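Engineer: show me how the following folds:
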Amino acid sequence: MSRLTTAERDALPDSAFALPGRRYPIPDETHARDALARASEMLHRGDLTQEEYDTIVRRARAVLSED
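Structural biologist: Purely as a prediction, here's the structure:
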């Protein structure tokens, strides 16, 4: 996965994140794919609600379909 530096992450607008609190950055396709994988993992561990998971999936798919 492409890593974001602290400066790059701080420079992203709030709209580049799937969840409030600047969680799950999805500024590009690489991060969108990673968010999908991590969200599934976190849902199964009980660290995300179904609503949060659905939001991440919806936002990530929107980034992936912008081709």
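
Engineer: okay, CA-based contacts and neighbour counts for the rest of this
Structural biologist: OK.

Engineer: I'd like to know how many residues surround the nearest residue to residue 12 once chain neighbours are set aside.
Structural biologist: Nearest residue to residue 12, sequence neighbours excluded (C-alpha to C-alpha, 6 or more residues apart in numbering): residue 27, at 7.7 Å. The tally of other residues near residue 27 (other C-alpha atoms under 10 Å) stands at 18.

Engineer: residue 8 now?
Structural biologist: 9.

Engineer: and what of residue 41?
Structural biologist: Neighbour tally, residue 41, other C-alpha under 10 Å: 14.

Engineer: sequence B follows; please return its structure for comparison with A:
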Amino acid sequence: MAKLTTKGRADLPKKEFAGPGRTFPIEDKSHARAALSGASHAFDAGHITASEEKRIDAQARRKLGK
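Structural biologist: You can find the predicted model right below:
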């Protein structure tokens, strides 16, 4: 996964985040795969709702071309 610095994250446009509150950056394919995994874990832990998980998954899959 490409290193995402604090400045790099701050410079990303809103559309490059899949989750609420600028969570789950998906600026490249490796981050999109991490978002798929992270969303599943966040849902299982009760940190996000099922609809948020589905939205994150959909955005990440679009980034991956699936």
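
Engineer: after superposition, what's the TM-score here?
Structural biologist: Here the TM-score for the pair of chains, by TM-score structural alignment, normalised by the length of the second structure, is 0.91; 66 aligned residues with a C-alpha RMSD of 1.4 Å.

Engineer: check contacts around the residue nearest to residue 12 of the first structure.
Structural biologist: Residue 27 of the first structure is in contact with 12, 16, 17, 63, counting by C-alpha atoms under 8 Å, 6 or more residues apart in numbering.

Engineer: mind checking the SS state of it?
Structural biologist: Assigned by DSSP: H, G, I helix; E, B strand; the rest coil, the conformation of residue 27 of the first structure is coil.

Engineer: can you pull out the strands in the first structure?
Structural biologist: Secondary structure of the first structure (DSSP state E): strands located at 17-19, 23-25.

Engineer: who are the packing partners of the last one?
Structural biologist: What that stands for is strand 23-25 of the first structure. Other helices and strands packing on strand 23-25 of the first structure, by 3 or more C-alpha pairs under 8 Å, 6 or more residues apart in numbering; DSSP states H and E, are strand 17-19, helix 29-45.

Engineer: take the ones you listed and lay them out in a markdown table including distance to residue 3 of the first structure.
Structural biologist: Output for those, formatted as a markdown table (distance: least, C-alpha to C-alpha, whole Å):
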| stretch | distance to residue 3 of the first structure |
| --- | --- |
| strand 17-19 | 15 |
| helix 29-45 | 9 |
